[in-house]
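Novice: Compute the structure for the input listed below.
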Amino acid sequence: MSNQNIAVFWFRRDLRFDDNAGLFHALQGDLPVLPLFIFDRNILDKLEDKNDARVMFLHDTLTAMHQRLEDKDTSLLVKYGKPEEVWEEVLRNYSVRAVYTNHDYEPYAKERDEAINQLLTKQDIPFRTFKDQVIFEKDEILTGGGDFYKVFTPYKRSWLDKLEDGMLESYTSGLSFNSWCQTKSLPMPSLEDMGFERSDIEIPANRINESLIEDYGENRDYPAKDATSRLGIHLRHGTLSIRKLVWEARELNETFLNELIWREFYMQVLFHNPQVVDTAFKPKYDNIPWRNSEDDFQRWCEGKTGYPIVDAGMRQLNKIGYMHNRVRMIVASFLTKHLLIDWRWGEAYFAKKLLDYELANNNGGWQWAAGSGTDAQPYFRVFNPYSQTEKFDKNEEYIKEWIPEYGTDDYPEPMVNHKEARERAIETYKEALN
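Specialist: Next comes the predicted model:
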C-alpha cells in the first residue's frame, strides 16, 4: 500500500507517450502520475485464437513502454483482469486522488467507463476524460437541424469546414519524468500468464510513408501494389496520433484524408446508433431471409469459392491478418449478395482476423456492402468479381500470389453462377424490402 497521493493515467486506445491528450493533462496536474493499462478479460476471454497477433502487438508495445519508463526510475502498472476488479485493487493499494484517461466511444467502452466512473465517484475521485483518438467526436459535427450526418459527403464538407490548424497541434507532454510517480519496477503479466502465445503474423511498421501517401489516390485500388498505409492497427490502438496523420494527409493527398474522415464518419454513426452492432441501420433490412448456408460460409472463409479475387482476399486475410481495401468490398458483396449470407457472419469473421479491426469501420463497411447501412450502396448493386478482377488485377498478380494452385485442376469450380446469383439476390432483397 502506497500512502503517496497520486493521479492515475489509464491507457487504453492511446499507447504512446507523445501527443496524448489525457496524459498531457494528467502531467500538468499537481500529483505524480502512475500510468495503468488493463488487459481486459471481458475482451480477451472471447478471443478464440490464443496466438492472436493483436494481443502480441499490445504486449510488445506495453513492454517497450514499460522499459522506457523503468530507464527513468518509474514504471507502468499493467494488470490482467476485469476492469472493475482491477480498479478496486488499485484503489486499495494506492492513494488515488484523480484519474485521467481519453474518451472511448464503442458501446462496451461506454458501459465500462460509466461503471468505473461510479466506482470512483463513491470515493470522491474525479474521472477526467479527454478527446484523443479523433479530430471530431460525438456531437461536434451535426447537420443544420442538429442531427448526426447519415450521408458521408455532406459530413466530409462540414468536417473540412470546421477543421482548424490548432486542432492538429501536438500535445507535447514529452517525458518530463519529474511529473511521474517514482516507483520500483512493477511486474508485468506475460502472454503465457494470460493464456496467449506469440503469433507468426508480422505487424506493419508504425511509419508514415510520405511517397506512398502522395500516390495513394492513383494506386490504392490495385491489390497487387504495396500502396496502402497499413496504419490501421496503429490508429486502433493509438500507437500513432490521429492529429499527426491528418496533418500529413492534408498536406500530401486528399484521397488519403478522405479515408481518415470516413473513419470518423462511421465512429459518429456508431456513437449515435449503438444498436447497429447487432441490427441493420435501416431496420427493414433485418427482414431479408438470409440463406445462411454453413457449408457456403466455410468455403468463403477458407478462400475456396472458385472466384479467384474473392479467394485471394480471404487467403490473404487468413495468412497475414490483412486484406486489401478494394478486395474487402468485393468479398463482402460476394458473401451478402452471391451467397445471401447475413452480413453479421462476415463482420464477425473479419473481427476475428483483421489486425486493423475497429468496430465502427468494420460494422460500417459490412452494412455498406449489404445495403443496410448509412450511405450504403443500393441493394441492386452487386459487385461482379470478374469485372472487378479485370479492372484492378488484370494480370492476376494478386490472385497468383495468394492462390498457388490457381490455373490447375486443384482449384475449385465457381460455387455459384454469377448471373444467377445476382438475379437471386436482387429478387430476394426486393421482396423483403417492399
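Novice: Please make it C-alpha for all contacts and neighbour counts, starting now.
Specialist: Noted.
Novice: Am I right that residue 95 falls within a strand?
Specialist: Yes: counting by DSSP: H, G, I helix; E, B strand; the rest coil, residue 95 is part of a strand.
Novice: and it, how far is that from residue 11?
Specialist: Between residue 95 and residue 11 the distance, using CA to CA, to the nearest Å, works out to 19 Å.
Novice: can you check residue 128 too?
Specialist: In terms of CA to CA, residue 128 sits 13 Å off from residue 11.
Novice: Neighbour count: these two, which is higher?
Specialist: Ranked by neighbour count (other CA atoms under 10 Å), residue 128 and residue 11 place residue 11 first, with 24 against 16.
Novice: Mind listing the shared neighbours of residue 128 and residue 11?
Specialist: Among the neighbours of residue 128, those also in contact with residue 11 (CA atoms under 8 Å, 6 or more residues apart in numbering) are residue 101.
Novice: Show residues contacting the helix or strand that contains residue 54.
Specialist: If you go by DSSP states H and E, residue 54 is part of helix 53-70. Contact partners of helix 53-70, identified using CA under 8 Å, 6+ apart, comprise 15-16, 75-76, 185, 190-191, 196-203, 355.
Novice: quick one more, to check against the first:
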Amino acid sequence: MNDVAIHWFRQDLRLSDNPALCKACERGGLLPIYILDDVTAGPDAMGAASRWWLHEALAMLNRQLGGHLRLYRGDARQIIPALAKSYGASSVSWTRCYEPWRVKRDKEIVDRLQALNSESIRLNGSLLWEPWDIKKQDGTPYKVFTPFFRKGCLQAIPPAAPMAAPEKIEYASALADDGAVALASLGLLPDIAWHEQMVPHWDIGEEGASKALERFLEEGLNGYKSGRDFPSLPHVSRLSPYLHWGHISPNQIWHALEALEEGDIPARDMDHFRSELAWREFSHSLLYYNQDLATKPLQNKFAQLEWRDDPVALTAWQKGKTGIPIVDAGMRELWQTGYMHNRVRMIVASFLVKNLRTDWRKGEAWFWDTLVDADLANNAASWQWVAGCGADAAPYFRIFNPVLQAEKFDPEGHYIRRFVPELASLPNKYLFQPWTAPEPVLSRAGVTLGQTYPLPIVDLKASREAALEAYHALS
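Specialist: Predicted structure coming up:
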C-alpha cells in the first residue's frame, strides 16, 4: 500500500462509527494525526478542564492506534499542507466541526490541499443531522426548539446506522523530521494539580463512553423525564463530554435507544431523552447560523441591558461561596468534577445573571474554562437561554428562586450535603436557607455564619426586583 491517507483527528476521538477515518483507511496507509491549534482558535482556545481531558483522551487514542498517533502544535493551515506534501498524501480526511473559526480555517485548508492535488475528505461524524439539513419549509433555519425537534428532526431522514471500527489498519511509515512532538510537549495539563480531583469521576475514552451509555440505559433512562431534574438521582446520562470529544457518536446513542425492546422504557422517557439530543443539534444550528452566538445576544434589545461590575461577587460565585447552598453546591461540583447537573446549571446561571446582574458572558467564560464538556454551541446557546436573550429563551423575568428550587429538586438535601459538607448537620428545615436558622440550631450543627459558611452575598427578593426593573427599562 503506497498511497498515504492522513486522518486528522479533532473531536472524533474514536475508532468506531467514524466515517472519515474509515474512508481514510480505504484510501491508503493511514497517518493518524492530532493538531493542537491555539493559533486560529484565538479566544475560543480550549479551557483548562478541556485541556486536561484532551491530554488523557489523546493518550488513550494513541494506545488504540498502536502508538501510531502523531501529535503537532501550531497553525493547522500550515501544518496540514506541509504534511500532505512531505508524505505525498493522496487524501486528508477529517470530521466536520461547526465552530465559526474552524469552518473558516477548514475552507482555507481545502484550498491549499487542492493546490497540492491532495483530496480533502470532510464527513459528518458529530451530529445526527448537518445544520443545513434541518430547516423550515421556507428554507430558513428554525429559531424555536419545539418545531425544530418535532417538525425538523423527527420528520427528517433517520440518523445513519453506526459503522464498525476498521477491521484492520495499515499504517504509513512516519518520517522522523515531520515536526511531531510528544504528548507532554503539548502542555495540556494545568500548572497546579487542580485536575487530579477530577480523575476519579471519569473513565476517559471510547470504552468509557460505551460503559457510560450502557449504565444510563440500564439505570437512568427509566424515569428520565422527571428524574433528570433531581441532582442526587441517577437519571442523567453524563454523556455530554463523551459526545463533545467524539468518544461516542450521537448516531450510536440514537440507535442504542432504537434497539431497546418496546415497552421496556416508558415512551415519555425515550422521547424526552431524544429531545435532549435534539437540543444539542439545535445549539449547533444556532451557532452555525449565528457565528457570534458566544458574544452577542440574539435578541438585540439585550445589548442595551446594564450589567453590574462586581468582581468580588463574581469570585464568590466561581468559588461556591455565595451563601446560597444550592448555588454553592453546583459551583463546587463543577470545580471538583468538571461537570454540573443540568438543573443546577440553570439555577447557578440564573443566580449570576439575574440576582447578581452579572453579564452572562462572564458565566459562559467560567464554564468554558472549567467544564470537561465545554462546547461552544451548547455553552453559548444555554447561557443565552437562561439570560433570556437567546433563541426560544426563557423570558428574562423568569428568575429561578434558588431556595425553592433546592426544596423542590433536592428535598432531602443529599446533593447540598455532598458538596457543601459544612452544612451537613443542619436539619432540612434550614438547610436551604441557613440564614433563617436560630442561633442554637446553627450552633448544634457547627455552623457559624460569616465564618464556617458565608452569609448570602445578595438579598434574593431585592435582587429579583432590581433585575425586573432593569429588564422593564429595555421595553
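Novice: Tell me how the two chains score on TM-score.
Specialist: TM-score of the superposed chains, computed with TM-score structural alignment, normalised by the length of the first structure, equals 0.91; 424 aligned residues with a CA RMSD of 2.5 Å.
Novice: Buried among the contacts of helix 53-70 of the first structure? Make that a PyMOL selection.
Specialist: In PyMOL syntax, the buried subset of the contacts of helix 53-70 of the first structure is picked out as below (16 or more other CA atoms under 10 Å):
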select buried, resi 15+16+75+76+185+191+196+197+198+199+201+203+355
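Novice: Around residue 309 of the first structure, count how many other residues there are.
Specialist: Using other CA under 10 Å, residue 309 of the first structure has 26 neighbouring residues.
Novice: Map it onto the second structure.
Specialist: Under the alignment (TM-score structural alignment), residue 309 of the first structure pairs with residue 326 in the second structure.
Novice: so what secondary structure elements neighbour the strand or helix carrying its match?
Specialist: Here residue 326 of the second structure sits within helix 325-337, counting by DSSP H and E. In terms of contacts (3 or more CA pairs under 8 Å, 6 or more residues apart in numbering; DSSP states H and E), helix 325-337 of the second structure is packed against helix 311-319, helix 342-350, helix 402-409, helix 414-419.
Novice: Which one of the ones you listed lies nearest to residue 230 of the second structure?
Specialist: helix 402-409 (4.9 Å; CA to CA).
Novice: about what we covered before: mind putting the helices and strands packed on helix 325-337 of the second structure into TSV with distance to residue 224 of the second structure?
Specialist: Converted to TSV, those look like this (distance: least, CA to CA, whole Å):
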stretch	distance to residue 224 of the second structure
helix 311-319	29
helix 342-350	13
helix 402-409	14
helix 414-419	18
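Novice: Out of those, which gets nearest to residue 381 of the second structure?
Specialist: For these, the distance to residue 381 of the second structure is smallest for helix 342-350, at 12.3 Å, taking CA to CA.
Novice: Give the burial count for the corresponding residue of the first structure for residue 112 of the second structure, as a bare number.
Specialist: Under the alignment by TM-score structural alignment, residue 112 of the second structure pairs with residue 119 in the first structure. Using other CA under 10 Å, residue 119 of the first structure has 17 other residues around it.
Novice: SS state for residue 119 of the first structure?
Specialist: The local conformation at residue 119 of the first structure, judged by three-state DSSP, is helix.
Novice: do you know how far it is from residue 319 of the first structure?
Specialist: 42 Å.
Novice: give the contact list for the residue nearest the centre of the first structure.
Specialist: The first structure has residue 358 as the residue nearest its centroid, 1.9 Å off, counting by CA atoms, centre = their mean. Residue 358 of the first structure makes contacts with 236, 351, as judged by CA under 8 Å, 6+ apart.
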